Structures are given as C-alpha cells and as structure tokens.
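> fold the following.
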Amino acid sequence: MPKQEMAEQVRNANGFIAALDQSGGSTPKALKAYGIGEDAYATDDEMFDLIHGMRSRIVDAPAFTGAKVIGAILFEMTMDRTFGGKPAARYLWEDRRVVPFLKIDKGLEAEVDGVQLMKPIPGLEDLLRRATENGVFGTKMRSVIYAVSQSGIAANVAQQFQIGKEVISHGLVPILEPEINIKMTGKAEAEEILRDAILAELDQLAPNATIMLKLTLPEIPNIYKPLVDHPQVMRVVALSGGYSRAEANRRLAENTGVVASFSRALTEGLSAQQSDAEFNTMISETIEDVFAASVAG
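Coordinates of the predicted model:
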C-alpha cells in the first residue's frame, strides 16, 4: 500500500522535506530571488505559471528523489497541476519517490496576544477530500508566535491541534507549524512554553492519532527532544525561518532526530537565468548540504 510505504519513509528515512508551497503572498518574493522581477508578469495566473515552472524545474532535477528528499509540501494550486504530464502528487511519489504533502492554511489573522492565528479555512472538508483522492499523504498549516505569551502560545497550539484532528479524520497526517519568529525577544523562553503546550495537547490526542511538527530551529539544542521522542509524533522537521542556509544547517545539525523542511534556504542560489546544467548542479549541492545537516542531527 502506498500509504504504508509513505509512512515508513516519512518516519524512518534519512533526508529532509522540501517546502515548495509558496502562496500568493510569498510568490513575488520567491520569484524575485529566482531572478524573475514583477515586470515579467501582469496577472496572478502568469505569476503562478512562472512559480510552477520553477517548481517543475526543481522536482525534475536528477538529485530531487526520495534517496535524499523524504517529502515535498505543495501549494493547493500545484496539487491541481501536473509535473511530467501527471497530477503533481502522483508524479512526486510514483516517479520521484517523494512523499506529497499539501499546504492547507489560507494565511494569518492580525496579531493578537503576541501571536497570529490562522484565518478560517473555508471548504476544508472538500480540500481534504481532494487531497486524499490525489494521493496526498499529509497536510501542513502555519501560524506564528511573536512574543512570550503563555495564553497566546496556548491558543496558537490549540488551533493547530483542533484543525489537525479534522485532517486526521480524513486519513491524512497533519504537519502542525506554530512558527516562532526568529527575531522575537525571549525566543528561548517562548520555545519552552511552546514545547510544553504541544506536550499537553498530545496528552489529549486519541491514542492511535499521529501528527508531525514543523518548528523554528531553537536557541537551545534538543529542547524539542521530548517531541521528537513522543510515540504520536511521526517526525519533527525544522523551518529555516529566515536564517541563511549555512546558519540553518548549523543549527539543524545540533538537534538530534530533527530534519529540515526548508523553503527559502532550499531555493537559495537558484536562478531562472541558469542553464539546466548549472541549475541541476546548484540544486544537487543544496540537497547534499541540507541532507548532511539533517542526517547529522
């Protein structure tokens, strides 16, 4: 069964999860870093065509396979498109042996009590059904923490678990991503509060329910080890969060059992102007770097 094979790979394989889920808000910045300015497109459709071209180039690169890339997180519009003439999620698993995940959140509310919660997700039931039909293994949703606020962090984590349970009910594995902003004051203290809030929610989870976590690389190495070791946590992955790839990899290697799930750090150095040979060399070197840091932890 593909689901069982995917679960085995996510739980035990060496490697990292590629975040290819830039949304409408972050796409212009991602394209600019890739060497495509805003003058290159006039509509959202043209913009999304260009970012899909970048993603296609990444997933088609010879180094982008399940040997080092455990999974990839897709934007909804990517799931609805094709790679190599196949539906994107099927292509990732069947042709590249990379486990497909889907970003399901619709962005963030305004900051309240030191956190940004997720906006409502209209049509979530239908989206989860379509994800299952497309062969997606799991989902991802992001909210953000900006301050040392016990109540704010608790509310953030509670929302993540509430939606996570709905995801689980559809037979999917949710990646919960309560991101801690890397520039916040008191980051280390917030990380302790976050860890304890997640552990409290895990205690309330049905015994057979499984989640994943995507967390900002911490100030104190291995502070999240109790989460890594928890029987109901399939995997803990780390976001680069604005750190350079070198700094993200350094921090990652200090955290036992945590693997990368980088977006900006993964595409750092890639350019639309590169030849296929140059592009493939760069993505191969990046994959090697991020893989090595993930394995070192």
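
> all contacts plus neighbour counts: C-alpha atoms, from now on.
Noted.

> tally of neighbours for Ser26?
Ser26 is flanked by 10 other residues according to other C-alpha atoms under 10 Å.

> what does stretch 96-109 contact?
6, 9-10, 21, 59, 64-67, 69-76, 79, 89, 92-93, 116-121, 124, 127, 131, 135-143 (C-alpha atoms under 8 Å, 6 or more residues apart in numbering).

> if you set the cut-off to 6 Å instead, what comes out?
Contact with stretch 96-109 is made by 65-66, 70-75, 89, 92-93, 116-119, 121, 136-141, as judged by C-alpha atoms under 6 Å, 6 or more residues apart in numbering.

> gap between the two ends of that stretch?
The straight-line separation of the ends of stretch 96-109 (C-alpha to C-alpha, to the nearest Å) is 36 Å.

> in it, what counts as buried?
Within stretch 96-109, the residues that count as buried by 16 or more other C-alpha atoms under 10 Å are Arg96, Arg97, Val98, Val99, Pro100, Phe101, Leu102, Lys103, Ile104, Asp105, Gly107.

> do the same with stretch 226-240
So for stretch 226-240, counting by 16+ other C-alpha under 10 Å, buried means Leu227, Val228, Gln232, Val233, Met234, Arg235, Val236, Val237, Ala238, Leu239, Ser240.

> for the strand or helix carrying the first one, the distance to its chain's centre please.
According to DSSP states H and E, Leu227 maps onto helix 225-228. In terms of C-alpha atoms, centre = their mean, to the nearest Å, the centre of helix 225-228 is set 18 Å apart from its chain centre.

> for the next helix or strand along the chain from it, packing partners?
Downstream of helix 225-228, the first helix or strand assigned by DSSP H and E is strand 233-239. Judged by 3 or more C-alpha pairs under 6 Å, 6 or more residues apart in numbering; DSSP states H and E, strand 233-239 is in contact with strand 211-216, strand 258-260.

> let's see this one next, to set against the first:
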Amino acid sequence: MTFSKQLEKMRTQDGFIAALDQSGGSTPKALKAYGINESDYNNDEQMYDLVHAMRSRIIASPVFTSDRIIGAILFENTLDREIESKPTSQYLWEEKGIVPFLKVDKCLEDKANGVQLMKPMPELDQLLAKAKTKDVFGTKMRSVIWEANEQGIRDVVAQQILFAQQIINAGLVPIIEPEVSIDSPEKAQAETILNRELMSQLDNLHPNHYVMLKLTLPEQPNLYADTISHPNVIRVVALSGGFPLIKACEKLAENDGIIASFSRVLTDNLYADQPQSEFDAALAETIDPIYQASRT
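Next up is the predicted model:
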C-alpha cells in the first residue's frame, strides 16, 4: 500500500525532489556553505552529526511541505539516523507525506573514454533490503559525462541500466543519473548522444519495469521530450549541476515536463546561526521559485 501511494504521488503531483544526499566527500563543502568550518569538528562522526542536524532542520521546517516537495533523496548515513525519534525516511513519509529516496552509488571510477563510471557496489542487495524496510521508494545513482565520447556514454548508460535492473528486482524504483558536466566544451553534443543511448536502453526494459531519470539541464530545450513520454519512465528530474538558483530555474522552465531535483542551490541561503524564523523564510524563498519552475 505504501509503495502504490508513493508511486501515484511521483507520477501525478506537481512539485520537486529535494536532494539532501551529500556524501562523505561533499559533506565538508556543504557544511562550510552552511557556516560550519572543518575546524568545528574533529572526525567523521562529528561531521555527520552536524550535517544530519542541518538536514533535520530543513526537513522538519514548517515550509518543507509535501504540497511543493514530493520527494527527498537521502545519504545512507542519514537513513540510519532519526528525526524526532523516527527513522529519517519514515519521518519524511509518515509525518511529511514526502517520498524518500536513497543514494546508493559508492563514488566514481577514474575518467576513461571521457566519462566516469560508478565504482562496483558489492553490498547493493543488502542496502536495498534495508531501504525497503524503511519505506524507501527508490534510489539514486550518479555517473559523470565529460566529453562527447560515444563509447564512454554508451558504457555509462549500460552500467546504469544494469544496476537499475537489480534495484527494480528488489522492489524499488531507480533514479538513473548520467550527469553531463556543465563545464564540458562538448556538452550539447554529449547530450545528443546521451539522449539516443537512453532511448535505446529504455526500449529494452520489461514493460512493467519503471525508472526515473535525473539529467543535466540541456543546451537544447526539450531535448529529452521522448524520454519524458517513454512508457517505462515515471518522471524526469533535473540537477542544477552548478548553475546558480535563478539560472537553474530559468533553464528548468524551458523544459516542459521536467521537475527539479536540486541540491546545493536548495541550501545556498541557509546558515547554522540563523534564528529559526529567518531560516524558514530563507528556505521558503528558495523553495518557491524551484516549485514554480517545476510546474512548466
């Protein structure tokens, strides 16, 4: 029953997905932007305590609501922690009505053929089983494309689909994220190749196997229109990719049927020392333009 309700929400409701899944490598940068320097903690455990406090403050905020935010992506460390004495994923769903996702990739391989594939995930089945017990609906996994290299991009999509099949078999919905770097001098060409490879691989899925896509906002608006309408695709979402908030929202609004799944820009104006009223106001001012751009 929980899964079917979450599926219906993801298919039909306006809104966007909050990406709160900064992992070990990106957490220090996220904390620094929040006003907490590396000198403020002594080890990884203290670092994760601080970033969980930041995420908890965001999620528990009265402006972080299911009428505008339909999903949230969590880091595994967050999945193992609680908000107001409830596992984070279950707090999201039961208290907020927001669909929880889990980041499952374990960092990236070195660049080869103009891309970075995901590292092996030997413990993926165990992680998926744990996520399933905590009302997690789906997963997210990220690769990076740097060049318009046909073989490299084909390898990225093939690897994503291979892991996606494993995730589908575990009863969850994978978000496939083959990020095209906004700094690539061949970004437009790489996106054209990626679109072709995605359509080819999506056509090979079983009719009842569903995925979501998380893509860089393209140089050519509505490039991914065919993937949006593909029968195996529940939703296409966009990462901000390093664009500032206003630019990301402008580019998002150019692409019909794509909603946001922003991370850094969502927390840009939030600081640890803000009074709660100022924190909530700043968060609301960020949520609104992302939501409006996601309704196009």
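
> re the thing from before, whichever of the contacts of stretch 96-109 of the first structure end up buried, select them in PyMOL.
Buried residues within the contacts of stretch 96-109 of the first structure, by 16+ other C-alpha under 10 Å, are selected in PyMOL with:
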select buried, resi 65+66+70+71+72+73+74+75+89+92+93+116+117+118+136+137+138+139+140+141
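
> keep only those of the contacts of stretch 96-109 of the first structure that are in helices.
Among the contacts of stretch 96-109 of the first structure, the members falling in helices (DSSP state H) are Ala89, Leu92, Trp93.

> so how far is Gln150 of the first structure from the first one?
Remark: distance between Ala89 of the first structure and Gln150 of the first structure (C-alpha to C-alpha) = 38 Å.

> swap in the second one?
To Gln150 of the first structure, Leu92 of the first structure is 40 Å away according to C-alpha to C-alpha.

> wait, what's in contact with Thr216 of the second structure?
By C-alpha under 6 Å, 6+ apart, the neighbours of Thr216 of the second structure are Glu179, Val180, Ala238, Leu239.

> how about Ala40 of the first structure?
Applying C-alpha under 6 Å, 6+ apart, no residues qualify as near Ala40 of the first structure.

> try Ile17 of the second structure
Listed by C-alpha under 6 Å, 6+ apart, the contact partners of Ile17 of the second structure are Ile69, Ile70, Gly71, Ala72, Ser261.

> surely it is in a strand?
Yes: counting by DSSP: H, G, I helix; E, B strand; the rest coil, Ile17 of the second structure is part of a strand.

> the strands in the stretch 51-200 of the second structure, which residues?
For the stretch 51-200 of the second structure, applying DSSP state E, counting those that start in this stretch gives strands covering 69-74, 82-83, 86-87, 99-103, 115-116, 138-145, 173-180.

> ok, residues contacting the third one?
In other words, strand 86-87 of the second structure. Arg81.

> ok, now with 10 Å
Thr78, Leu79, Asp80, Arg81, Leu92, Glu94, Glu95, Lys134, Asp135 (C-alpha atoms under 10 Å, 6 or more residues apart in numbering).

> that one against the first structure, how far on average?
On superposition with the first structure, the mean distance recorded for strand 86-87 of the second structure (mean C-alpha distance after the TM-score superposition for the first structure) is 0.5 Å.

> and the angle for the helix or strand encompassing Glu247 of the first structure with strand 233-239?
If you go by DSSP H and E, Glu247 of the first structure is part of helix 245-253. Computed by axes from the mean of the first three to the mean of the last three C-alpha atoms, to 10 degrees, the angle separating helix 245-253 of the first structure from strand 233-239 equals 150 degrees.

> what residues of helix 245-253 of the first structure count as buried?
For helix 245-253 of the first structure, by 16+ other C-alpha under 10 Å, it's Arg245, Ala248, Asn249, Arg250, Arg251, Leu252, Ala253.

> quick one, what contacts the first one?
Meaning Arg245 of the first structure. By C-alpha under 10 Å, 6+ apart, the contact list for Arg245 of the first structure reads Arg251, Phe262, Ser263, Arg264, Ala265, Leu266, Thr267, Glu268, Thr286, Asp289, Val290.

> neighbour-wise, which of those leads?
Val290 (30 neighbours).

> does that one touch Leu252 like I think?
Yes: Val290 of the first structure lies in contact with Leu252 (C-alpha atoms under 10 Å); the separation is 8.9 Å.

> now do the shared contacts for those two.
Common contacts of Val290 of the first structure and Leu252, defined by C-alpha under 10 Å, 6+ apart, comprise Ala246, Val259, Ala260, Ala296.

> residues touching the third one, list them.
Ala260 of the first structure makes contact with 15-19, 69-70, 214-215, 217, 236-240, 248-249, 252-253, 266, 290-291, 293-295, 297, according to C-alpha under 10 Å, 6+ apart.

> run the last query once more with 8 Å
Applying C-alpha under 8 Å, 6+ apart to Ala260 of the first structure gives the contacts 15-18, 237-240, 252, 290-291, 293-294.

> now render these as CSV, adding distance to Ala154 of the first structure.
Listed next are the contacts of Ala260 of the first structure as CSV, based on distance: C-alpha to C-alpha, whole Å:
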residue, distance to Ala154 of the first structure
Gly15, 31
Phe16, 28
Ile17, 26
Ala18, 28
Val237, 20
Ala238, 20
Leu239, 20
Ser240, 23
Leu252, 25
Val290, 31
Phe291, 32
Ala293, 31
Ser294, 29
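
> I'd like to know which of the residues you listed is nearest to Phe161 of the first structure.
Phe161 of the first structure lies nearest to Val237 out of those, by C-alpha to C-alpha, at 16.7 Å.

> quick one: residues contacting that closest one.
Counted by C-alpha under 8 Å, 6+ apart, Val237 of the first structure has contacts Phe16, Ile17, Met212, Leu213, Lys214, Leu215, Val258, Val259, Ala260, Ser261.

> which of those has the most neighbours?
The residue in those with the most neighbours, by other C-alpha under 10 Å, is Ala260 (32 neighbours).

> that one maps to what in the second structure?
By TM-score structural alignment, Ala260 of the first structure lines up with Ala260 in the second structure.

> any idea how far its match is from Glu82 of the second structure?
26 Å.
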